[in-house]
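When you get a sec, could you give me coordinates for this:
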Amino acid sequence: MRMTAAVMYEQGLAAPFAQSQPFRIEEVELEGPGDGEVLVEVRAAGLCHSDLSVIEGQRKRPLPIVGGHEGAGIVREVGRGVKGLAVGDHVAMAGVAGCGQCRVCRAGRPGLCQAVSGARAEGLLATGSRRLRLADGGRLNHYSGISVYAQYAVVAPQSLIKIDHAVPLDVAALFGCAVVTGAGAVFNSAQVKPGASVAVIGLGGVGLTAVMAAREAGAARIVGIDVLPSKFDLAKAVGATDCFDARDPEVVPKVLALTDGGVDHAFEISGHLTALEMAQKLTVRGGEVVGVGIGKSTSAFTTLQLPWVCEERVLRGSFMGGGVPQDDVPKYVDLYLRGRLPVDRLRSDHIGFDQLNHAFDQLHTGAVVRQILLPHGKL
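All right, here's what the predicted structure looks like:
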């Protein structure tokens, strides 16, 4: 079929993106689905900082490529051999998919699957197929196995989570990345306990979800930190007990004083090394830093060995929530429907394809939390 999609031909173009146009909106061809694949009509797709980092060239991708890794839609066709999904199902679409066979998949960590990671790095689906083509028949790559900046997507069923029809599709899209990543970092990776103290550095969609999850987990002190104080009102409304400007040279001693020597868990969401250094300084002896944000592929950080050992400090990575989306997302949806995880508050605006590049300028400046692309112009 022929459809409209946002295609990236070059990484590293300079802002403002409304002028440099990293995404070109054009007609492309979509084949399939083949065996073990599903055709989804994409109804909503979120704009994430991970997408922004790809635009900026911090993480290389095979080009040209259709963007987007966080979305929701309606199943329109099911390939042979697919179980558990039917035409008409509403689904959240996540960039995490495992082969189900390897050691890490069997251990319940599909996000770390080497086989699927390799396919994604080559611009393929988890099935090893490529269903996208340029209008002239030229090669076109899939992004994170889903490519939701398009009207339709063919994906492997491992990337789909059936979702309650009671959830609006523009909210359902958030569960594919922002929610599963932020909540999963709290519930799965850190396993925050009642009465704990946490700091969340970076109050975008993922960070604010982490704040909500920390409140749900029973954290007694939830410290939000960001370079934009304009985000503090929303952070406090969804669970932060205190907020600090990351640019304040006294932010570390202030948090240490507030938390009696430091927080139990510091979540670094922004992907910046300066924020990671701050996170290490904010934790109490025996505490842990949970790295969630993704920076440049060449970035490296250091830690002092003596306090790491003698103060029993923990450095932990958390990729896409460190769990199994098919198991976790239904739990988070239930919390949302009961009003305990108000992720609908993350939505900043709805946009069309013609606004996509400008929308990334807004994300770049921090003026928004989560903008939602509507590939068909309406939900």
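
rest of the way, CA atoms for contacts and neighbours
OK.

so where do the strands sit in the stretch 201-350 of the chain?
Listed in chain order, the strands of the stretch 201-350 of the chain (DSSP state E, counting those that start in this stretch) span 221-226, 242-245, 263-268, 283-291, 314-317, 347-351.

Next, the angle from the first one to strand 263-268.
Spelled out, that is strand 221-226. Calculated by axes from the mean of the first three to the mean of the last three Cα atoms, to 10 degrees, strand 221-226 forms an angle of 30 degrees with strand 263-268.

Who are the packing partners of strand 221-226?
The contact analysis (3 or more Cα pairs under 8 Å, 6 or more residues apart in numbering; DSSP states H and E) places strand 221-226 against strand 197-201, helix 205-217, strand 242-245.

Another sequence for comparison is provided below:
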Amino acid sequence: MSSQKMRTAQIVEYNKPYQLCERPTPVCGDNDLLIQVHAAGFCHSDLQVLHGQFPAHLPLTPSHEPAGKIVQIGAQVQGSWKVGDRVGVLNFKNSCKSCVGCRQQLRRRHRTDPRFCQSREMAGFKHDGAFAQYMLADPDTTVHLPEKVSFEQGAPLMCAGATVWGALQKLKPDVQPGEAVAIVGIGGLGQLGVQFAKAMNFRTVAIDNRDEGRKLSMEVSEKLKPDLVVDSSAPDASDKILEFTSGEGLAGIVVCTDSIQANAWSLEQLGNGGVMVPVGLPKEKWQFDSSALVFRELVIKGVYVAGTEDVQEMLKVVAEHDITSHITMLEFDDIPGIVEKYTDKAMKGRLVVKIA
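Presented below is the predicted three-dimensional model:
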């Protein structure tokens, strides 16, 4: 298979459209899984990669949201992997097992975690990703895709889903089921976040200053709709949240936007001991009210994309509760124009490319 050519889309020059081309199919090493990519998502960080925010050697194959099938298994790969398995692939891979990050994880969890490895590879960011017919995956960051979850729905779960699921896990143990939790910014991450929060039995508030976002929060199954939808730009937005929480304020809030103003406002909506998890990465530094932080004993937690075990648990919840993303499907030949699609104000949810 390695002598065959495959179709791929690549960044050849920053801030220029992706180029469609042919490249050799990657060679499956002894510790690799070779994946035939069936669907690959486009994420906000893919736009940042295209703009050169994460410098890498070019040309580079982008996208870090793949779902597909295993077509080859390396000779040294451990585990129950089989050719034909349906899988999703996280973008961190190939930990060195010897750096500070790896040693810390070995000490704390008795295993390495490529997310914290100082020498990790990052598919779609600094190393080739999923806008190709085939890609190499690390078994340690590959997950089984439930039969109920299509490739098209599975792809966004590998970043958007894994990120907002990980953020909601960070609310534990301070926030308990039955307490009020808000998701701020209802796009691809936020729509999944609302559904996850409902599945976790939180009283869920969807917050967005855009009519499109508020509508998107309701475009889910009846059992997963938010209990309250709030326009954050409305003068009575905070009053509505206080009324919903009987004057206590929110127990938890996950912010799925990089807006500094939205993050500052979100912190103010928390009650005593509340937990905030910001997901977006602004170019400038966050700015939070120190008085609210201190006198209400608020907690701000950082979150990376969830690790393999958490993502596998997330996929069980997705299958059990029929959680879905609002997706717009594109064909492979549409990739050069994907940025225009993504930046269109009418765009909502996630963009997913059909690869195979």
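
So after superposing, what's the score?
In this superposition the chains share a TM-score of 0.85, using TM-score structural alignment, normalised by the length of structure 2; 338 aligned residues with a Cα RMSD of 2.5 Å.

still on that earlier bit, quick one, which of the helices and strands packed on strand 221-226 of structure 1 is nearest to Ala156 of structure 1?
Among these, helix 205-217 comes nearest to Ala156 of structure 1, with 24.4 Å by Cα to Cα.

what's in contact with the closest one?
The contact list for helix 205-217 of structure 1 (Cα atoms under 8 Å, 6 or more residues apart in numbering) reads 48, 177-179, 181-183, 185-187, 192-194, 198, 200-201, 222, 224, 235, 238-240, 269, 340-343, 346, 369-370.

Weed out the non-buried ones from these.
For the contacts of helix 205-217 of structure 1, a neighbour count by 16 or more other Cα atoms under 10 Å gives the buried set as 48, 177-179, 181-183, 185-187, 192-193, 198, 200-201, 222, 224, 235, 238-240, 269, 340-343, 346, 369-370.

Among those residues, name the ones in helices.
In this view, those that belong to helices under DSSP state H are Ala178, Val179, Thr181, Gly182, Ala183, Ala235.

all helices of structure 2, in order?
Ranges of helices in structure 2, per DSSP H, are 44-50, 100-109, 151-156, 162-169, 188-199, 211-218, 237-244, 260-268, 290-295, 308-321, 338-343.

can these go into TSV with extra columns for distance to Thr25 of structure 2?
Below are the helices of structure 2 laid out as TSV (distance: least, Cα to Cα, whole Å):
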stretch	distance to Thr25 of structure 2
helix 44-50	22
helix 100-109	30
helix 151-156	21
helix 162-169	28
helix 188-199	31
helix 211-218	39
helix 237-244	53
helix 260-268	43
helix 290-295	52
helix 308-321	26
helix 338-343	24
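
Quick check: which of these is nearest to Val77 of structure 2?
Short answer: helix 308-321, nearest of those by Cα to Cα, at 16.4 Å.

Would you mark the buried spots in the closest one?
Thr308, Val311, Gln312, Met314, Leu315, Val318, His321.

Now check the third one against structure 1: what is it aligned to?
Counting by TM-score structural alignment, Gln312 of structure 2 corresponds to Pro330 in structure 1.

residue contacts, the closest residue to that match other than its chain neighbours?
For Pro330 of structure 1, ignoring the flanking residues on the chain, the nearest one in space by Cα to Cα, 6 or more residues apart in numbering is Ile163 at 7.0 Å. Going by Cα under 8 Å, 6+ apart, Ile163 of structure 1 touches Asp89, His90, Val91, Ala92, Ala172, Pro330, Val333.

so which of those is the most crowded?
The most crowded member of the contacts of Ile163 of structure 1, judged by other Cα atoms under 10 Å, is Ala172 (32 neighbours).

Quick one: residues contacting whatever residue of structure 2 lines up with that one.
Superposed on structure 2 with TM-score structural alignment, Ala172 of structure 1 falls opposite Gly154. Listed by Cα under 8 Å, 6+ apart, the contact partners of Gly154 of structure 2 are Pro66, Ala67, Gly88, Leu145.

check contacts around the spatially most central residue of structure 1.
Nearest to the mean C-alpha position of structure 1, by Cα atoms, centre = their mean, lies Cys177 at 3.2 Å. Contact analysis of Cys177 of structure 1 by Cα under 8 Å, 6+ apart lists His69, Glu70, Ala94, Gly95, Val206, Met320.

and of those, the nearest to Glu10 of structure 1?
Checking these against Glu10 of structure 1 with Cα to Cα, the nearest one is His69 at 17.8 Å.

Contacts for stretch 249-262 of structure 1, please.
Ser197, Arg221, Val223, Phe244, Asp245, Val263, Met278, Lys281, Leu282, Thr283, Val284, Arg285.

Distance check, the nearest residue to Cys243 of structure 1 once chain neighbours are set aside against Arg43 of structure 1.
Distances taken as Cα to Cα, 6+ apart place Gly224 nearest to Cys243 of structure 1, at 4.6 Å, with adjacent residues excluded. With distances taken as Cα to Cα, to the nearest Å, Gly224 of structure 1 is found 32 Å from Arg43 of structure 1.

And His144 of structure 2, what's its match in structure 1?
Counting by TM-score structural alignment, His144 of structure 2 lines up with Lys162 in structure 1.

Tell me the spacing between that match and Asp260 of structure 1.
Lys162 of structure 1 is 43 Å from Asp260 of structure 1, where distance means Cα to Cα.

Contact partners for Thr181 of structure 1?
Counting by Cα under 8 Å, 6+ apart, Thr181 of structure 1 has contacts Val206, Val292, Phe319, Met320, Gly321, Gly322.
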